[in-house]
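# I would like to see how this sequence folds:
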Amino acid sequence: MSWPNLFLIAAPRAGSTQLARWLDSHPDIALAPIKEPNHFSAHEFPCDYVARHHLDDVNPARYVRSLRRRPAQFAIFRDAGHYRALFAPLTARWRCDASTTYLACPEAPAAILSACGPGARAITLTRDPVARAISHYRLALRTGRWRGSLRAAIERELSPLCPLPERFVLRPSRQAKGVTRVAAVFGPERHLALTFEEMTRDPAATLARVAAFLDVDPAGFDLSREGRNASRAPRWPALNAWAQATGLKTALRRALPPRAKRALGRIYFRDFPPPLPSREEIALLEAALAGEMEGCAA
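Next up is the predicted model:
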């Protein structure tokens, strides 16, 4: 019971936060308190890199020892005991891990099935490759992890020296191979493929498909729950990048209660999103993802 048995294997910026909220609203489905524990892709995140870039929203060892477990978005749970401790208190029929790093990770699907057994099921969630990449680029600007142009991000990612965790434009948008891997490992009876476009166009129909896949009551989902990631632009980009690089933002996320974080966010961010890339940069992105776009269309 302490292993999860449902995996939302989504591309980043494909709507997994919203879908996870809807899944968690159902009485037969429970989401881990850390939405993305990344246990089965942890080998792609070297320990020194995670520490240097302050990627963990929580310290996994301290978190599982804590009596008060606040929900958080992202952490690297390497230790199997720590990972299983996230799910041990969950008593719902389906216990969900919604890590967005599993789709691009070649080893993750087979590792999931090996650890969690043949009863585990997977839902893949993908998005138009170019739209996904632009959304992720704008998120990187918002968080301060990237301050350059989209062209510079693409050129850096094409370099063999670029670490895997920093390939946020092209690699996560190449989703077809990931979906094929999941489908091959889990088989047609234990894999459901969804898209961001169909989910946003008709949420009720998408959740009806999920209900049929998991054999749960479709009326159990609460569509009023919102879980979208904010896309507001920081007022002070240089300060934002410094706060991210030094770990100040991570420290504040860990220490501040939700109400204080919301109040600080109203001061720190403006009420409009980061700028869109230029048409020339978007054309460059489309050229880099041309094969993926053809595969998605097929």
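
# contacts, neighbours, all on C-alpha from now
Will do.

# I figured Glu226 hits Ala20, correct?
No - when contacts are counted by Cα atoms under 8 Å, Glu226 is not listed as touching Ala20 (9.8 Å).

# these two: who's more crowded?
With other Cα atoms under 10 Å as the criterion, Glu226 and Ala20 differ in neighbour count, and Ala20 comes out ahead with 22 against 13.

# and that one, what does it touch?
Listed by Cα atoms under 8 Å, 6 or more residues apart in numbering, the contact set of Ala20 reads 8, 31, 98, 227.

# can you redo the residues you listed as a markdown table with distance to Asp128, secondary structure and neighbour count?
Rendered in a markdown table, the data for these read as follows (distance: Cα to Cα, whole Å; DSSP: H, G, I helix; E, B strand; the rest coil; neighbours: other Cα atoms under 10 Å):
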| residue | distance to Asp128 | secondary structure | neighbour count |
| --- | --- | --- | --- |
| Leu8 | 18 | strand | 26 |
| Leu31 | 26 | strand | 28 |
| Ala98 | 19 | coil | 26 |
| Gly227 | 20 | coil | 14 |
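
# please give the structure of this sequence too, so both can be compared:
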Amino acid sequence: MNAPALKTPPPPALPFFPDFFIVGAPRCGTTAMSHYLAHHPEICFSRPKEPHYFSLLQKILPGLDLEKHYLGHCFNHYDPAQHQVLGEGSVSYLYDTQAIEHILHLNPSAKFIIMVRNPVDMVYSYHARLVALLDETEEDFGKAWRLRHQRAQGKSIPKTCRDPFLLQYEEVGKTGKYLQQLFHIAGRDRCLVIVFDDFVSNPRESYLKILDFIQIKDDGRTEFYPVESNKYARSKLLQRILKRPPVRVASFVANLEYQKKRKKLKKKIPYQAPAQMAVEKKHRH
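Below you'll find the model as predicted:
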């Protein structure tokens, strides 16, 4: 099924644009897979892994220049003599039809990779991740789950939460619903689904499936070591400082520069290794 035509002007002439997107789901190994793909010599993967340009950032900072603020900064390492394809990994796109439509408007041939797992395991791990990032302040998962109806009405939203939708655990866990939505918009043939348990048990097989999907040759990778999706500062105050600058005053470019400085700062302070890895053991949440 082809994507519906958008009633918008023709896309601007761009020097290049991503060929594939890892759009979800959260806590399903997307960080690890993005890391492996980024090290393939023929793949240019965005830095950072999740720019969220077509979803969250467009809502917070509308009017960003696509070529300057997205392509120029997230893909400034692109070398056309070396790289055959470009990709990025914003998991927020799975839940945002406008983001998918915008991407397809700019590149009708774009491909989408979706990594999925048992929804119960995913949501439980996802909650822990939000707590670590201070998007969630309720550390008890059961209590956080019961707050979802209040939060859907705009109540009990932590001041540090980037987007209230992030706290809708039940909705985030409905990956089947959003998969079907993506299939309808983009076309089933342009979507590849990778099951998390299969990825954990045989990462090379999943890796090769993606390379075949994006039409890139095998680079011979055989080592698929665990990749940390984050490092948590011991102090919640430090974590808040390291997390991001205030969105109302930060530009997209400043935020990218901030992230580079944040990585250097994190190396100088004590941290706890995370409980979750992007590639986890089967029974770890």
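
# quantify their similarity with the TM-score.
These two chains, once laid on top of each other, score a TM-score of 0.71 by TM-score structural alignment, normalised by the length of the second structure; 235 aligned residues with a Cα RMSD of 2.9 Å.

# okay, now Val253 of the second structure: neighbour count?
Here the number of neighbours of Val253 of the second structure (other Cα under 10 Å) works out to 15.

# actually Lys35 of the first structure, not the one I typed
When neighbours are defined as other Cα under 10 Å, Lys35 of the first structure has 22 of them.

# in a strand, that's where it is, yeah?
Yes - counting by DSSP: H, G, I helix; E, B strand; the rest coil, Lys35 of the first structure is part of a strand.

# which position in the second structure pairs with it?
For Lys35 of the first structure, the aligned residue in the second structure is Lys49 (criterion: TM-score structural alignment).

# so which bit of the second structure is the longest helix along the first structure matched to?
Secondary structure assigned by DSSP state H gives helix 129-143 as the longest helix of the first structure. Under TM-score structural alignment, the match for helix 129-143 of the first structure in the second structure covers residues 119-133.

# tell me how far the matching stretch is from the chain's mean position?
Here stretch 119-133 of the second structure shows a centroid-to-chain-centroid distance of 14 Å under the convention Cα atoms, centre = their mean, to the nearest Å.

# tell me roughly how far that stretch lies from the first structure on average.
Stretch 119-133 of the second structure, aligned to the first structure and superposed, deviates on average by 1.4 Å (mean Cα distance after the TM-score superposition for the first structure).

# and the contacts of that stretch?
Counting by Cα under 8 Å, 6+ apart, 26-28, 136-139, 141, 169-170, 172-175, 232, 239-240, 243, 276, 285 sit against stretch 119-133 of the second structure.

# spatially central residue in the first structure, please.
Note on the first structure: the residue nearest the mean C-alpha position is Thr100, at 3.3 Å, using Cα atoms, centre = their mean.

# can you pull out the strands in the stretch 1-150 of the second structure?
Ranges of strands in the stretch 1-150 of the second structure, per DSSP state E, counting those that start in this stretch, are 20-24, 43-45, 85-88, 111-116.

# dump these into JSON lines; add distance to Gln272 of the second structure as well.
Converted to JSON lines, the strands of the stretch 1-150 of the second structure look like this (distance: least, Cα to Cα, whole Å):
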{"stretch": "strand 20-24", "distance to Gln272 of the second structure": "26"}
{"stretch": "strand 43-45", "distance to Gln272 of the second structure": "27"}
{"stretch": "strand 85-88", "distance to Gln272 of the second structure": "27"}
{"stretch": "strand 111-116", "distance to Gln272 of the second structure": "27"}
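
# one step back: ok, the aligned residue in the second structure for the residue nearest to the centre of the first structure - contacts?
Under the alignment defined by TM-score structural alignment, Thr100 of the first structure corresponds to Val91 in the second structure. By Cα under 8 Å, 6+ apart, the residues touching Val91 of the second structure are 22-26, 50, 52.

# export those to TSV and append columns for distance to Phe112 of the second structure.
Putting the contacts of Val91 of the second structure into TSV (distance: Cα to Cα, whole Å) gives the following:
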residue	distance to Phe112 of the second structure
Ile22	6
Val23	7
Gly24	9
Ala25	12
Pro26	15
Glu50	14
His52	15
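
# before I go, just wanted to say thanks for your time.
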